[in-house]
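Chemist: Below are the sequence and a predicted model; questions follow.
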Amino acid sequence: MFVSTLSIAAVLAALIAISEWLATRTWLRHFGAALLVILLTAIVANLGVIPTYGPETPLYAAIFTYVAPLGIFWLLLLVDLRSLGQVGGPTLLLFLFGACGTALGAAAGHWVVGGADALGDQHAALAGMFTGTYVGGSVNYNAVALEYGVMEDAALYAGAAAVDNAMTTVWMVVCVSLPRLLVGFWPKAAQQEDRPSTGPITDDGEVAHIFDLAAMIALGIAAVGVSQLLADLLRQHVGIDIPSVLVLSTLALCLAQLPLVQRLRGARLLGLLAVYLFLAVIGSLCDAQALMRMGELAPVLGVFVIVLVCVHGVVVFGAARLLKADLETAAVASQANIGGGTSALALARSLGRSDLELPAILVGSAGLALGNYLGFTMVGLLS
């Protein structure tokens, strides 16, 4: 097994290169490089070539903390704000439907598996943790877990995290596949004929000079630092709790309108590489051994989470059909719930919908706040 930071980074980079080659030169191009990165990393990690996600791999934590926000910043520098008005409303509406579907799914899953009899004393906290994480991400998952002491039971916390991460990976596959599988059942009015593209974005070639790359890297690192500082200042001195990724997105959008920034090259390549590194870590989260160590509780939690996401999916795609929204918008909104803004952005690119990249980030950021409230509300309702 490769255990040093440099060797793990080399393996991740190699897997990204292989995924990109497969997505551009073989029949696997229909899956897109983003999905292939997740699947290949999950396979390699579970074969023991590199570690699965854990405290012994600081590289993974660094990618989550720094590289993923950098990817969001660089890709948002490419955004034309005029496109937001065309798709922002439907994406936000379906995202809210998805959040409601997650809450309904958590209640349904809790009932199906038998509640406290099957899940134990922490049954309500577990339901709140999964509600929070499938609306706004792992920040909400950990917030509920800390409040109710779930982390004190290390086996339960680690096993539940493994189930959560496995489902996040599976749902990415589902969201890539459903727009193709359901297209025959969708109203023709919802199948927009003026879409920006009809398949995965595979040509990301870009000519960039050293000056451009250095300027982009400096701009990105500075923006991430400033956004974290501003978020802390707002929280401490104004009492407003705004996720730093939302501050970062605002900075990126403002900078993206400046002619000086628009003339710089390299944002697309750097942004995609950062997002692919993030998705590789998502793949490493899928730890089969952690699931097996849970024993009898693993299948119970598995059923609970499957019911949750199935109800969520029925609500999101059912609402999209009733509202005559297109399948790709529904898939991106759903992925923003289950996987967060960064994975939703990657999904938008895999589906060939560059116009959905900004809405994916924005609704994913909104989920960070909404997920906390729904998570704690679920605990109160089931206690």
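Modeler: All right, it came through fine. Computed from a predicted model, the values in this text were never measured in an experiment.
Chemist: When you work out contacts or count neighbours from here on, use the C-alpha atoms and nothing else.
Modeler: Will do.
Chemist: which residues touch the residue in the chain sticking out farthest from the centre?
Modeler: Distance from the centre of the chain peaks at Asp117, with 31.9 Å (CA atoms, centre = their mean). For Asp117, the contact set (CA atoms under 8 Å, 6 or more residues apart in numbering) is empty.
Chemist: And Val173, by the same measure?
Modeler: Leu35.
Chemist: From Asp117, how far out is it?
Modeler: Separation of Val173 from Asp117 (CA to CA, to the nearest Å) stands at 32 Å.
Chemist: just Thr5 next, same as before
Modeler: 43 Å.
Chemist: Would you mind confirming that Val112 is in contact with Phe304?
Modeler: Yes: if you go by CA atoms under 8 Å, Val112 and Phe304 touch, sitting 7.2 Å apart.
Chemist: And these two? Which one has more around it.
Modeler: Taking other CA atoms under 10 Å, Val112 and Phe304 do not tie; Phe304 has more neighbours (26 against 14).
Chemist: so where does the residue nearest to that one when sequence neighbours are not counted fall, helix or strand?
Modeler: The shortest distance from Phe304 to any residue other than its chain neighbours is 4.4 Å, reached at Gly109 (CA to CA, 6 or more residues apart in numbering). Here Gly109 sits within helix 84-113, counting by DSSP states H and E.
Chemist: Below is an additional structure, to be compared with the one above:
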Amino acid sequence: MATSLINPNQDFALWAVLLSAATIGFWAERTPWGAKLSGAVVTILVTFILSNLRIIPPDAPTYGVVWSYLVPLAIPLLLFQADLFRIVREAGPTLIAYGIGAVGTILGTVVAYYLIPLGEEGWKLAAIFCATYIGGSVNFAATAESTGLRAGDLLSAGVAADNLVMTLYFLVLFSLPSIKWLRGIFPNQRSHENTHSSQFSIFDSQSRQQLSVFKISLALAISMIACAVGYGLASWLGFNKGGILVVTVLIVMLATVFPSYLSRITAAEKIGYLLMQVFFAVIGASANVEIVLRVGSVLFIFAGLILAI
């Protein structure tokens, strides 16, 4: 097996690379080209190139730390504002549309799974795509962890296929308002939100506010407690692969019962974004270019079929 410039046991060097790649991704989001690609893709590309040039190893204990600790910690951090009552109250008809879309995504995944063979890990990839299209990139990490899929090449190919399909998908969606007969059926509603902002962008006006060290510490403490209790309960119940699920349920319950308290801890979301970006750096580092190129086209068709249905 060929060695890399940085060997798997050089922990500090690898952490330096992962955090630098995450930082480059966040920086790229502030540029026109980076905003189109998304910070997550830029981060993956950085470590993907470094790994395939044999500068960093494709596997290392450091990557295991990210999977085992940073990913579970990031999930509750990103759900501090998941107040179910507020979501139901404010979503209105949008929630119904979301439910219909979720059902359609599930049906599309089932059809795509049986029509397009993805190999032994196919069911895991199908679950990840389905969860991602229903709940976004946070679900990508959570589902990958819960299904035990840690193959960086497959995950990188999945991210690449997903981004390409979603680009085409949004081009179609954005072109729909230009169709005259559709404008007559659906009245125009202008959104005041910036549709070009990245899902993992932390450079909005609120993010520029000075972060409180106390709130950073509090956010990490609450999330770590949620992980400790969640994984402990899962183990006690014999649900060894369900730790992430239990943690998610716990933090959503807390966000719903104590919405005004958790929603004020704005540092949580920012830390969660950072941890997720490091997770994407690990995905890129673990990827093999030959497998990504071979599997990516199949996953592109798979993802496209899900969205088409």
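Modeler: Structure received. The shown structure was predicted, so the numbers you read here are calculated from the model rather than taken from an experiment.
Chemist: Map the residue nearest to Phe304 of structure 1 across to structure 2 for me.
Modeler: Alignment note (TM-score structural alignment): Gly109 of structure 1 maps to Ile116 of structure 2.
Chemist: what about its match, neighbour count?
Modeler: 14.
Chemist: What separation do you get for it and Phe129 of structure 2?
Modeler: Taking CA to CA, one finds Ile116 of structure 2 at 14 Å from Phe129 of structure 2.
Chemist: Same check on Tyr69 of structure 2?
Modeler: According to CA to CA, Tyr69 of structure 2 and Phe129 of structure 2 sit 23 Å apart.
Chemist: With neighbour numbers in mind, choose between the two.
Modeler: Shown here are Tyr69 of structure 2 and Phe129; by other CA under 10 Å, Phe129 has more neighbours (27 against 13).
Chemist: For the one helix or strand that one maps to, list every residue counted as buried.
Modeler: In this structure, Phe129 of structure 2 sits in helix 122-135 according to DSSP H and E. Neighbour counts over helix 122-135 of structure 2 (16 or more other CA atoms under 10 Å) mark Trp123, Lys124, Leu125, Ala126, Ala127, Ile128, Phe129, Cys130, Ala131, Thr132, Tyr133, Ile134 as buried.
Chemist: Trace the last one over to structure 1, please.
Modeler: Using TM-score structural alignment as the criterion, Ile134 of structure 2 has no counterpart in structure 1.
Chemist: list the contacts for Ile134 of structure 2?
Modeler: Contacts of Ile134 of structure 2 (CA under 8 Å, 6+ apart): Gly101, Ala102, Thr105.
Chemist: So which of those residues is the closest to Leu155 of structure 2?
Modeler: Each of those was scored against Leu155 of structure 2 by CA to CA, and Thr105 proved nearest at 19.4 Å.
Chemist: Next, work out how far apart the aligned residue in structure 1 for Val247 of structure 2 and Asn372 of structure 1 are.
Modeler: Residue-level alignment of Val247 of structure 2 against structure 1, with TM-score structural alignment as criterion, gives Leu248. Look at Leu248 of structure 1 and Asn372 of structure 1: by CA to CA, they are 20 Å apart.
Chemist: just Pro58 of structure 1 next, same as before
Modeler: Applying CA to CA to Pro58 of structure 1 and Asn372 of structure 1 gives a distance of 26 Å.
Chemist: Do a quick rundown of the helices in the stretch 251-383 of structure 1.
Modeler: 259-262, 267-284, 288-293, 297-322, 327-338, 341-350, 357-382 (DSSP state H, counting those that start in this stretch).
Chemist: follow-up on the earlier one: in terms of neighbours, single out the busier of Pro58 and Asn372 of structure 1.
Modeler: Asn372 (25 against 12).
Chemist: distance of Leu93 of structure 1 from Val247 of structure 1?
Modeler: 22 Å.
Chemist: And Leu181 of structure 1, by the same measure?
Modeler: From Leu181 of structure 1 to Val247 of structure 1 the distance is 37 Å (CA to CA).
Chemist: Those two - which one has more neighbours?
Modeler: Taking other CA under 10 Å, Leu181 of structure 1 and Val247 do not tie; Val247 has more neighbours (20 against 11).
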